[in-house]
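Q: after the sequence you'll find the predicted model.
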Amino acid sequence: MIGFIGSVFSPWYAWSGRGQPDNHCCINVATYGKDGRFAMTDRGRTALRQSRDCLQVGPSSLRWADGRLEIDIDEVSSLPLISRMRGQITLTPSAVTGIELPLTPGGEHVWRPVAPIADISVNLEAQGWQFEGHGYFDSNFGTRPLEHDFNTWTWARYPTATGATCFYDVKRRDGSVLETAINFLPDGQARHVSGPPATPFRRTLWALRRNTRADPGTTPKQVKPMLDAPFYSRSVVETQIDAQTVQGVHEALDLRRYANPILKPMLAVRVPRRARWRF
């Protein structure tokens, strides 16, 4: 799930000129597998409440309490499976980092891995949507539209025997690149590592190019599809890093495709606009 103030993938926010991010906020929730659902309702500023420890957008909220992130979900999924998505998610970090990584030289876009290693408990009101496991929590900030500064990027987070490793590989519009590999320890310590080379693997159903890091002579593979859109892919990928076979969440994003105005009406089907909300 993702909390947005200025919903970067909302067609309504793009059509508005992106001048009022607080008037285009949402809590995006997605479940996967059989009977998976997707909710991403673009809400107006009357639905937004913020405090030091809480972000609330309409009926859903994220709140820090006793060292944990408590998330209350109350959303309605979009087409093709319209239904209520309701319940709680609790994320307990092993540590909270203070690390930030600028994605552009001028700092117009910043990634902050808040809790790269965490435990999660999921309890949603639907059969099979209750489980516990390892989790991850990060944040992104930006002052410009993504498609103004980037062509493509891939991101991945892989749990390892000693913690977790994240890869961020970015191709900017000016021709420059960012290739970052960071290893995180359970106590919050982080260090840049060289990482194996970026290695292409099978394209998505929308023919989106993908790559991730892999030891020479090995090829990554998708083991679970999660979200497949014309410009974006999220999946569980298996790869080999430093002779260790790992599985983690992988994302690929093509901002050149996203910039195509034809996509915006398609997105509006999946991202409804609800401008008015009263608490």
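A: Nice, I can see it.

Q: all contacts plus neighbour counts: C-alpha atoms, from now on.
A: Fine.

Q: any idea which helix is longest in the chain?
A: Selection of the longest helix in the chain by residue count, based on DSSP state H, yields helix 263-270.

Q: list the buried residues of that one.
A: Neighbour counts using 16 or more other C-alpha atoms under 10 Å place 264, 270 of helix 263-270 among the buried residues.

Q: which helices and strands sit right next to that helix?
A: helix 11-15 (3 or more C-alpha pairs under 8 Å, 6 or more residues apart in numbering; DSSP states H and E).

Q: in the helix it packs on, what counts as buried?
A: Residues 11, 12, 13, 14 are the ones in helix 11-15 that count as buried (16+ other C-alpha under 10 Å).

Q: packing partners of it?
A: helix 263-270.

Q: ok, then the element right after the helix it packs on?
A: strand 273-274 (DSSP states H and E).

Q: now for that following strand, which elements pack on it?
A: strand 42-43.

Q: and the contacts of the strand it packs on?
A: Strand 42-43 has contacts (C-alpha atoms under 8 Å, 6 or more residues apart in numbering) with 7, 10, 12, 23-26, 57-58, 271-277.

Q: pull the residues that contact the helix or strand where residue 212 lies.
A: Using DSSP H and E, residue 212 falls within strand 210-213. With contacts defined as C-alpha under 8 Å, 6+ apart, strand 210-213 is touched by 154-156, 167, 195-204, 220, 239-241, 250, 252.

Q: show me which of those residues are buried.
A: 154-156, 167, 195, 198-199, 204, 220, 239-241, 250, 252.

Q: in helices, which of those fall?
A: Among the buried ones among the contacts of strand 210-213, DSSP H puts none in helices.

Q: thought residue 121 was touching residue 133?
A: Yes. With contact defined as C-alpha atoms under 8 Å, residue 121 and residue 133 form a contacting pair (6.8 Å).

Q: what about the helices in the stretch 1-150 of the chain?
A: For the stretch 1-150 of the chain, the helices defined by DSSP state H, counting those that start in this stretch occupy 11-15, 146-149.

Q: helices or strands next to the shortest one in the packing?
A: Using 3+ C-alpha pairs under 8 Å, 6+ apart as the contact definition, the elements that helix 146-149 packs against are helix 255-258.

Q: can you pull the buried residues of the helix it packs on?
A: Buried-residue list, helix 255-258, by 16+ other C-alpha under 10 Å: 255, 257, 258.

Q: where's the first one relative to residue 1, distance?
A: By that I understand residue 255. 21 Å (C-alpha to C-alpha, to the nearest Å).

Q: hmm, back to that, which of the contacts of strand 42-43 are buried?
A: Buried among those by 16+ other C-alpha under 10 Å: 7, 10, 12, 23, 24, 25, 26, 57, 58, 271, 272, 273.

Q: contacting residues for the second one?
A: Shown here is residue 10, whose contacts under the criterion C-alpha under 8 Å, 6+ apart are 24, 42, 267, 268, 271.

Q: comparison target, given below:
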Amino acid sequence: MVPPGGYLWWYLDALSDDGQYGLTIIAFVGSVFSPYYAWARRGGATTNPDNFCALNVALYSRHARRWTMTERGAAHNHRDRTEFRIGPSQLRWNGDSLVIDIDEVGVPLPRRVRGRIQVHPMQLFSFSTPLDASGRHRWGPLAPQARVEVDLSLPEQRWRGQAYLDSNEGDEPIERAFTEWDWSRSLMADGSTAVLYDLEPTRPDARLLALRFGTDGEVTPFEAPPQKTLPRTAWRLARRLRSDGPVTVHEQLEDTPFYQRAALRHSLLGETVTCFHETLHVPRLVSPIVQAMLPWRMPRRT
């Protein structure tokens, strides 16, 4: 159960075997990006996280980019041990794989996203670790190595590739514990996944996670390379990545005032890898100006 004011999300990213397609999907309970959830907390209203759920779908390709994040109230959602329904879309665990049926409308252009995505874990993990000193915020990968099957009718695309699935949860609003973080995941040559989680990277109380998730189910810490400063985004968002050598931006996937996502090329553990990388800047997220802008990208259905 997610406590009032808290949050839970499941995050999936995937890249096609031919490198032509990519996606990210985030299923939110108590959406940390929701201006409606933030306004409810500030106004003293009931802040049941199940009343602020959303399915964020982002598709990346040369031919079709889509972005959806319609938030829905409790009357439109249902969640139990194996199923999470958010309006007309749902996520379902069938015992072997995660099945995601999507029926959403994009913003700001109202283009529909419809179809099925199946995620087949190669190894399931029950690993979880605190992200803050008090342990009120936690993270852990569920399937750091997985295969994905994408079958969409709108926009029409069918492909297979490699995927990554994890989860974050918190017992309080995210702004009470963090100001910023940089996160990345890299698929290594032996099939393992290396994750770097730089929390508060510019402060004395910085916390760093450098973990390798093996195909045998083992979790192994490794010595993180030096921190490299990346070029600021178009929104002038500062970002960093730990790398043994130069870092190049292979593709900028998302660029907002408070959050960026990119595919980067860099050196890690003696290999040249492509990683999914994200930066979150919480003070920008909770600023009144940004909160007033967010409904344009995150409409709500009550």
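A: Received, thanks. Since this is a predicted model, take the numbers as computed values, not measurements.

Q: care to give me the TM-score?
A: Once superposed, chain against chain, the TM-score is 0.93 (TM-score structural alignment, normalised by the length of the first structure); 272 aligned residues with a C-alpha RMSD of 1.6 Å.

Q: still on that earlier bit, with distance to residue 104 of the first structure added, can I get the buried ones among the contacts of strand 42-43 of the first structure in CSV?
A: Listed next are these as CSV, based on distance: C-alpha to C-alpha, whole Å:
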residue, distance to residue 104 of the first structure
7, 20
10, 22
12, 26
23, 26
24, 24
25, 24
26, 25
57, 29
58, 32
271, 28
272, 31
273, 31
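
Q: ok, the residues you listed vs residue 92 of the first structure, which is closest?
A: Closest approach to residue 92 of the first structure among these (C-alpha to C-alpha): residue 57, at 21.6 Å.

Q: please say which position in the second structure the closest one maps to.
A: Aligned by TM-score structural alignment, residue 57 of the first structure pairs with residue 86 of the second structure.

Q: nearest residue to that match in space, please, no chain neighbours.
A: Nearest non-adjacent residue to residue 86 of the second structure, counting by C-alpha to C-alpha, 6 or more residues apart in numbering: residue 77, 4.7 Å away.

Q: aligned to that neighbour, what sits in the first structure?
A: Using TM-score structural alignment, residue 77 of the second structure pairs with residue 48 in the first structure.

Q: give the aligned range of the longest helix of the first structure in the second structure.
A: So helix 263-270 of the first structure sits over residues 290-297 in the second structure, by TM-score structural alignment.

Q: what does that stretch contact?
A: By C-alpha under 8 Å, 6+ apart, the surrounding residues in contact with stretch 290-297 of the second structure are 34, 35, 68, 69, 107, 108, 257, 284, 285.

Q: what does the third one correspond to in the first structure?
A: By TM-score structural alignment, residue 68 of the second structure lines up with residue 39 in the first structure.

Q: from residue 50 of the first structure, how far off is that match?
A: 21 Å.

Q: these two - which one has more neighbours?
A: Ranked by neighbour count (other C-alpha atoms under 10 Å), residue 39 of the first structure and residue 50 place residue 39 first, with 25 against 12.

Q: mind checking how far the more buried one is from residue 3 of the first structure?
A: Taking C-alpha to C-alpha, one finds residue 39 of the first structure at 12 Å from residue 3 of the first structure.

Q: now do residue 108 of the first structure
A: Residue 108 of the first structure is 19 Å from residue 3 of the first structure, by C-alpha to C-alpha.

Q: shouldn't residue 205 of the second structure be within a helix?
A: No. Checked against DSSP: H, G, I helix; E, B strand; the rest coil, residue 205 of the second structure lies outside a helix; its state is coil.

Q: tell me how many other residues surround it.
A: 11.

Q: map it onto the first structure.
A: By TM-score structural alignment, residue 205 of the second structure lines up with residue 176.

Q: could you measure from that match over to residue 46 of the first structure?
A: According to C-alpha to C-alpha, residue 176 of the first structure stands 40 Å off from residue 46 of the first structure.

Q: the equivalent of residue 259 of the second structure over in the first structure: how many residues sit nearby?
A: Matched to the first structure by TM-score structural alignment, residue 259 of the second structure sits across from residue 232. A count of nearby residues for residue 232 of the first structure, using other C-alpha under 10 Å, gives 21.

Q: ok, back up a step: I'd like the contacts of stretch 290-297 of the second structure laid out as a markdown table, including distance to residue 237 of the second structure.
A: Formatted as a markdown table, the contacts of stretch 290-297 of the second structure follow (distance: C-alpha to C-alpha, whole Å):
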| residue | distance to residue 237 of the second structure |
| --- | --- |
| 34 | 20 |
| 35 | 20 |
| 68 | 22 |
| 69 | 22 |
| 107 | 23 |
| 108 | 22 |
| 257 | 7 |
| 284 | 10 |
| 285 | 12 |
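
Q: which residue, other than its chain neighbours, is closest to residue 302 of the second structure?
A: residue 73 (4.6 Å).

Q: do residue 91 of the first structure as well
A: Here the residue nearest residue 91 of the first structure, using C-alpha to C-alpha, 6+ apart, is residue 120, at 4.5 Å.

Q: over to residue 13 of the second structure?
A: Nearest to residue 13 of the second structure is residue 24, by C-alpha to C-alpha, 6+ apart, at 4.2 Å.

Q: cool, and residue 220 of the second structure?
A: In space, and not counting its chain neighbours, residue 220 of the second structure is closest to residue 212: 5.1 Å by C-alpha to C-alpha, 6+ apart.

Q: follow-up on the earlier one: could you export the buried residues of helix 255-258 of the first structure to TSV, including columns for distance to residue 31 of the first structure?
A: Converted to TSV, the buried residues of helix 255-258 of the first structure look like this (distance: C-alpha to C-alpha, whole Å):
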residue	distance to residue 31 of the first structure
255	24
257	25
258	23
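
Q: alignment lookup: residue 171 of the second structure to the first structure.
A: Per TM-score structural alignment, residue 171 of the second structure is aligned with residue 143.

Q: who's in contact with the aligned partner of residue 100 of the second structure in the first structure?
A: In the first structure, the residue paired with residue 100 of the second structure is residue 71, using TM-score structural alignment. Going by C-alpha under 8 Å, 6+ apart, residue 71 of the first structure touches 60, 61, 62, 63, 88, 89, 90.

Q: what's the local residue count around the closest residue to residue 71 of the first structure other than its chain neighbours?
A: Nearest residue to residue 71 of the first structure, sequence neighbours excluded (C-alpha to C-alpha, 6+ apart): residue 62, at 4.5 Å. Counted with other C-alpha under 10 Å, the neighbours of residue 62 of the first structure add up to 22.

Q: I'd assumed residue 88 was in contact with residue 62 of the first structure.
A: No. With contact defined as C-alpha under 8 Å, residue 62 of the first structure does not reach residue 88; the gap is 9.9 Å.

Q: between the two, which contacts overlap?
A: 70, 71, 72.
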